[in-house]
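Engineer: Dropping a prediction and its sequence here:
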Amino acid sequence: MTVDHPDLPQVVTRLRAAGCVFAEDEAALLLAAGADGGDLDALVTRRVEGEPLEQVLGWAEFCGIRFAVEPGVFVPRQRTRLLVREAVALTSPGDVVVDLCCGTGAVGVAVAAAAGPVELHAADVDPAAVRCARRNVTGAVHLGDLFDALPAGLRGRVDVLVANAPYVPTEAIALMPPEARDHEARAALDGGADGLDVQRRVAAGAPAWLAPGGALLIETSGRQAAGTLAAVTRAGLAGRVVVDEELAGTVVVAVRA
C-alpha cells in the first residue's frame, strides 16, 4: 500500500522504531484513519505503545470482509481462514451454524457469506466480544459460557459448529507477542495447562447439540492436534486433522454419525 502524505515519513519512522515490521503499510492505514476524522497522533501513539493495529483502526479484514474490532476483543487471525474453508465445505444453504467463542463473530459471518443463507448463531463468554459481535453478525449473538449461552431449541439441530476456542497453554501466554498478551481478553487466549481445557469441554458437549451428520470444527495447533482429535473421539465423533502449511493453520473436523 502506498500513500502520498506529508506526515508519512514521520509516521513510518515512529512505527519502525517501535518494531513494526510492516511500517509503511501500517502508516498508510493510520493516515487514512486520521483523514476520516481520527486523531492521527493519538492513533500512532496507541500503535507505538503496542496496541494491535486492528484495535487502533477499529476494524480487521478477514476472508475479504471488514469486521468491527473493539479494544480488548480477540483479533481474527489469518490462519483461521482454514477453519472457515473447512466449515464452508460442510455447510449448505438453510443450515444451522453456530460460532462458539465467537470473538468479533468473524468466523460465523465468513462461513455464512460463502455458504449461502444460514441460520447463524454466535456466542461468547466475554461481554465486550458479544457487544462487538453484535455489530458484525446478522443473526443471534448470545452471552454465556459455551453451550450454556445457546437457546435450548438448538439442541440436536446444529449442522455446523465452529469453535476457535482458546488453546494457548497458560504458561505460554507470557511468551506471546504483547499485542495479544496485553490487549486481548485472557479468556480468549488461556486454554489451561496444556491448552486443551476449553476444547475438551466443546468436544464433550457438542454431540448433544449436533444434528445427525452434523460437524464440529475446532481450530488447534499442530502440536496439540493429537490431543484435540482425542477429545472429539472420546465424545463419540469421527474426527480427522486438516493442515494448511501456507496458512500455518490446523483444524480438527469431527462428524456425528
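Structural biologist: Alright, I've got the coordinates.
Engineer: from here on, contacts and neighbour counts on C-alpha atoms
Structural biologist: OK.
Engineer: what kind of secondary structure is the residue positioned nearest the centre of the chain in?
Structural biologist: Among the residues of the chain, the one closest to the centroid is Pro76, at 4.0 Å (C-alpha atoms, centre = their mean). Under the three-state scheme (DSSP: H, G, I helix; E, B strand; the rest coil), Pro76 adopts coil.
Engineer: and it, what does it touch?
Structural biologist: Residues counted as contacts of Pro76 (C-alpha atoms under 8 Å, 6 or more residues apart in numbering) are Ala60, Phe62, Gly103, Thr104, Ala106.
Engineer: Spatially nearest residue to the fourth one (excluding sequence neighbours)?
Structural biologist: To tie it back to what came earlier, the one meant is Thr104. What sits nearest to Thr104 in space, not counting adjacent residues and going by C-alpha to C-alpha, 6 or more residues apart in numbering, is Ala133, at 4.4 Å.
Engineer: The helix or strand hosting that neighbour: which residues count as buried?
Structural biologist: Using DSSP states H and E, Ala133 sits in helix 127-136. Residues Ala128, Ala129, Val130, Arg131, Cys132, Ala133, Arg134, Asn136 are the ones in helix 127-136 that count as buried (16 or more other C-alpha atoms under 10 Å).
Engineer: which two in the residues you listed are spaced the farthest apart?
Structural biologist: The most widely separated members of these are Ala128 and Asn136, with 13.0 Å between them, by C-alpha to C-alpha.
Engineer: Quick check: Gly236 is in a helix.
Structural biologist: No - assigned with three-state DSSP, Gly236 falls outside any helix and is coil.
Engineer: Okay, one more to line up with it:
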Amino acid sequence: MTDPVARLRAAGCVWAEDEAALLESAAADAAELEVLVVRRVAGEPLETVLGWVEFLGRRLVVVPGVFVPRRRTELLARMTRREVAARNGRPVVVELCCGVGPVAASLDTDAELHVADVSEVALACARTNVPAAAAHLGDLYDALPSRLRGRIDVLAANAPYVPTDRIADMPPEARDHEPRTALDGGADGVDLHRRIAAGAAGWLVPGGVLLVETSPGQAGLTIAALEAAGLTAGVEVDQDIGGCVVVGRLTRTAGERA
C-alpha cells in the first residue's frame, strides 16, 4: 500500500503521523491496515476506526454510529466524581444521554450506577464500558425505572446542545458520522436541557444535584431552565479543555415551590 501518512495528510488529517502510528498498531497485517486507512481517509472519526477513545486516562469502546466523547466532557466527569465523593452511604448516580457512558465509566465508586440513552448501539458500548451500571433504553426519564423517583443523588447529562442550524457547520466527521439525535439540541440548542430540568425535581433527592454540560454561550439559557424548574443553579468552566457545566441543586422537596 502507498504511504499511510501521505494519504492521511492528503485527506486533511492534521496529525497524520500520529494517526498513522495508531492505525498501524491497531492492524494485524497490511490488509487490515489498508481497510483502516481507507475508512479514516473517507472521513470516519479516528476513534471509531480504532474502536476506542481515551477519556480521563481510560480507553472506552466506541463503534461507528455513536457520539464520540470529547475532552471537554472531562469537566462533567470530574464534577460528577466530586459530587459523588461528597455523599455518604451508597449514592444513586444516573448518567442521562449517556452515549458510551464516559461519565459513569470515570467513577471509582461503589455507588448505584445507572446509564440511559435512546440509542441501542451507544448503550451496548456503555454496557461494556461500565459493566457495573444498570443500562436503560429510552428517552430521558422515560428510560428510568420508577423506583428511582426521588432517589437520585447525582444526575449528570451531556445532552445534545448544538443548535439545529449549526449542525451543517460542524466538521464532517461529526455531522456525517455521528447520529443527529446526539447532536441536535433544537433551535437554540437548549431543548433537551429544558426537558431534563423540568423533570429533575421529581427524580432527585432533596439536596440532589443535576449537572448539565453546555457551552459558555448557552450557559445562561441552561441556568434559566434549571431555575425555572426550582433548582438553585450556577456554572463552572474549564477554559483549558473548553468545558462548561451548569450545576443545579434541589433545595426543596419535589413538588414544593418558593
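Structural biologist: Yep, it's here. These numbers come from a predicted model, not from an experiment.
Engineer: What's the match for Asp182 of structure 1 in structure 2?
Structural biologist: Residue pairing (TM-score structural alignment): Asp182 of structure 1 is matched to Asp176 of structure 2.
Engineer: Next: Leu31 of structure 1.
Structural biologist: Counting by TM-score structural alignment, the partner of Leu31 of structure 1 is Glu24.
Engineer: burial count for that match?
Structural biologist: For Glu24 of structure 2, the tally of surrounding residues (other C-alpha atoms under 10 Å) stands at 19.
Engineer: quick one: what helix or strand has it in it?
Structural biologist: Applying DSSP H and E, one finds Glu24 of structure 2 within helix 16-26.
Engineer: Over to Leu216 of structure 1?
Structural biologist: Under the assignment here (DSSP H and E), Leu216 of structure 1 is part of strand 210-220.
Engineer: quick one: the helices in structure 1?
Structural biologist: Assigned by DSSP state H, the helices in structure 1 fall at 8-17, 23-35, 40-48, 53-57, 81-89, 106-115, 127-136, 178-181, 197-209, 225-234.
Engineer: Could you save those as CSV and add columns showing distance to Val252 of structure 1?
Structural biologist: Listed next are the helices of structure 1 as CSV, based on distance: least, C-alpha to C-alpha, whole Å:
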stretch, distance to Val252 of structure 1
helix 8-17, 37
helix 23-35, 33
helix 40-48, 34
helix 53-57, 27
helix 81-89, 9
helix 106-115, 15
helix 127-136, 24
helix 178-181, 24
helix 197-209, 11
helix 225-234, 6
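Engineer: Can you tell me which of those helices is packed in deepest?
Structural biologist: Of all the helices of structure 1, helix 106-115 has the most neighbours on average by mean count of other C-alpha atoms under 10 Å, namely a mean of 24.
Engineer: That one relative to helix 81-89, how many degrees between them?
Structural biologist: 40 degrees (axes from the mean of the first three to the mean of the last three C-alpha atoms, to 10 degrees).
Engineer: and helix 106-115 of structure 1, what does it pack onto?
Structural biologist: helix 81-89, strand 96-100, strand 119-124, helix 127-136 (3 or more C-alpha pairs under 8 Å, 6 or more residues apart in numbering; DSSP states H and E).
Engineer: Select, out of these, the one closest to Ala248 of structure 1.
Structural biologist: Using C-alpha to C-alpha, these put helix 81-89 closest to Ala248 of structure 1, at 8.9 Å.
Engineer: So which bit of structure 2 is that closest one matched to?
Structural biologist: Helix 81-89 of structure 1 corresponds to residues 74-82 of structure 2 when matched by TM-score structural alignment.
Engineer: Give me the contact list for that stretch.
Structural biologist: Against stretch 74-82 of structure 2 from outside (C-alpha under 8 Å, 6+ apart): 55-56, 102-104, 106-107, 154, 156, 211-213, 237-238, 243-245.
Engineer: List buried members of the residues you listed by neighbour count.
Structural biologist: Using 16+ other C-alpha under 10 Å, the buried ones in the contacts of stretch 74-82 of structure 2 are 55-56, 102-104, 106-107, 154, 156, 211-213, 237, 243-245.
Engineer: quick check, nearest of those to Gly65 of structure 2?
Structural biologist: Out of those, the member with the shortest distance to Gly65 of structure 2 (by C-alpha to C-alpha) is Pro102, at 16.1 Å.
Engineer: Which position in structure 1 pairs with that closest one?
Structural biologist: By TM-score structural alignment, Pro102 of structure 2 lines up with Ala106.
Engineer: Please name the residues that touch that match.
Structural biologist: Phe62, Phe67, Pro76, Ala133, Asn136.
Engineer: so which of those comes closest to Glu171 of structure 1?
Structural biologist: Pro76 (22.1 Å).
Engineer: how much space between that closest one and Asp39 of structure 1?
Structural biologist: 25 Å (C-alpha to C-alpha, to the nearest Å).
Engineer: How about Ala230 of structure 1?
Structural biologist: 50 Å.
Engineer: Ala238 of structure 1 now?
Structural biologist: From Ala238 of structure 1 over to Asp39 of structure 1 (counting by C-alpha to C-alpha), the distance is 52 Å.
Engineer: Please apply the same query to Ala27 of structure 1.
Structural biologist: When Ala27 of structure 1 is compared with Asp39 of structure 1 (using C-alpha to C-alpha), they lie 14 Å apart.
Engineer: same thing with Ala114 of structure 1?
Structural biologist: To Asp39 of structure 1, Ala114 of structure 1 is 36 Å away according to C-alpha to C-alpha.
Engineer: same thing with Val241 of structure 1?
Structural biologist: Distance from Val241 of structure 1 to Asp39 of structure 1, by C-alpha to C-alpha: 46 Å.
Engineer: In terms of neighbours, single out the busier of these two.
Structural biologist: Under the criterion of other C-alpha under 10 Å, the comparison of Val241 of structure 1 against Asp39 puts Val241 first, with 18 against 14.
Engineer: corresponding residue for the more buried one in structure 2?
Structural biologist: Under TM-score structural alignment, Val241 of structure 1 pairs with Val235 in structure 2.
Engineer: residue contacts, the residue lying closest to its match once chain neighbours are set aside?
Structural biologist: The spatial neighbour of Val235 of structure 2 that comes closest, neighbours along the chain excluded (C-alpha to C-alpha, 6+ apart), is Val246 at 4.3 Å. Residues near Val246 of structure 2 by C-alpha under 8 Å, 6+ apart: Leu211, Val212, Glu213, Thr214, Ala219, Thr222, Ile223, Ala233, Gly234, Val235, Glu236.
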